[in-house]
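In: Predicted structure and sequence below. I'll ask about it afterward.
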Amino acid sequence: MTTSVVSIVYVNDAPAAARFYGDLLGMSPSFETPGYITFDLGPGADLALWSGQFEDLSPDVPRTSEVCLAIDGGPDEVNVIFKQWQSKGVTILREPHDAGFGLTFLAADPDGNRMRVAPQD
């Protein structure tokens, strides 16, 4: 059996969210419909942006999950990405800090969904 993991992020506007994530990830969507857009993150992993599932998602609603971008390159690369995202005006929820597994930071997309950048295990 072949399996794939699709992480679904609920958003208000899938095309707008796809532009935001595409800019941060430096990639184009692999599949697009008006309300459901995916990014191929590599073998067996996709990020999906899905709108129309909830009315008026608010950034003020507490989030209990996050999308984690696990990167190679160690602390220097985490700091480079942090500075890039900061210069793009991405909302930073927590600046780079050591979380026991390495240097990490936490950001939010325009809908308030959490995005973490951390070192790859």
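Out: All right, it came through fine.
In: C-alpha only now, for contacts and for neighbours.
Out: Fine.
In: Are there helices or strands packed against the longest helix along the chain, and which ones?
Out: Of all the segments assigned as helix in the chain under DSSP state H, the longest by residue count is helix 74-87. Packed against helix 74-87 by the contact rule (3 or more Cα pairs under 8 Å, 6 or more residues apart in numbering; DSSP states H and E) you find strand 91-98, strand 103-108, strand 114-119.
In: Okay, one more to line up with it:
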Amino acid sequence: MVEKIKNVVVFVRDIPKARLFYREWLGLEPGGETEYMMEFLPGQGTTLGVSLAMHEAAQKLVGRHTGVSFSVKGLEELCQSLTEKGVRFTEPLERTPWGKMAVVADPDGNEFALVEM
């Protein structure tokens, strides 16, 4: 019987650029790492895996909306910082009835929602 989601994996083509984006720019807490994969948010329940897309099937999954949302404190400040670094937003910061949201793309074009409630 399935108990919970262990991790969600996003495929990339450039691990060093991904490391900079996820660890330094988004500030995700790092976990384990190899030359082909990184794990973020250890101890949070579900982790985020960022893996090198080495196989043809994985290559097809690079550069799309992931359906993953990150809960953020200080979203306006984070968006400003990411903008200064040249990060691409596919949906700009906006206020919604339930909070604030923006959609950002990693260096390979994988999209994530940044949400502050």
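Out: Happy to help now that I have it. What you see is a predicted model, and the numbers here were worked out from it, not measured in a lab.
In: ok, back up a step: of all the helices and strands packed on helix 74-87 of the first structure, which one is nearest residue 50 of the first structure?
Out: When those are ranked by proximity to residue 50 of the first structure, the top entry is strand 114-119, at 15.3 Å, counting by Cα to Cα.
In: In the second structure, what range does that closest one match?
Out: Mapping strand 114-119 of the first structure onto the second structure (TM-score structural alignment) gives residues 111-116.
In: Also stretch 17-24 of the first structure?
Out: Applying TM-score structural alignment, one finds that stretch 17-24 of the first structure aligns to the residue range 18-25 of the second structure.
In: now swap in stretch 80-87 of the first structure and tell me
Out: Aligned by TM-score structural alignment, stretch 80-87 of the first structure corresponds to residues 77-84 of the second structure.
In: hang on, the earlier thing: contact partners of the longest helix of the first structure?
Out: Applying Cα atoms under 8 Å, 6 or more residues apart in numbering, the external contacts of helix 74-87 of the first structure come out as 24, 71, 92, 95-96, 102-105, 117-119.
In: let's see it at 6 Å
Out: Helix 74-87 of the first structure is touched from outside by 103, 119, with contacts defined as Cα atoms under 6 Å, 6 or more residues apart in numbering.
In: how big is the angle separating that helix from strand 114-119?
Out: Our comparison of helix 74-87 of the first structure with strand 114-119, counting by axes from the mean of the first three to the mean of the last three Cα atoms, to 10 degrees, yields an angle of 150 degrees.
In: Buried residues of helix 74-87 of the first structure, list them for me.
Out: Within helix 74-87 of the first structure, the residues that count as buried by 16 or more other Cα atoms under 10 Å are 75, 77-79, 81-82, 85.
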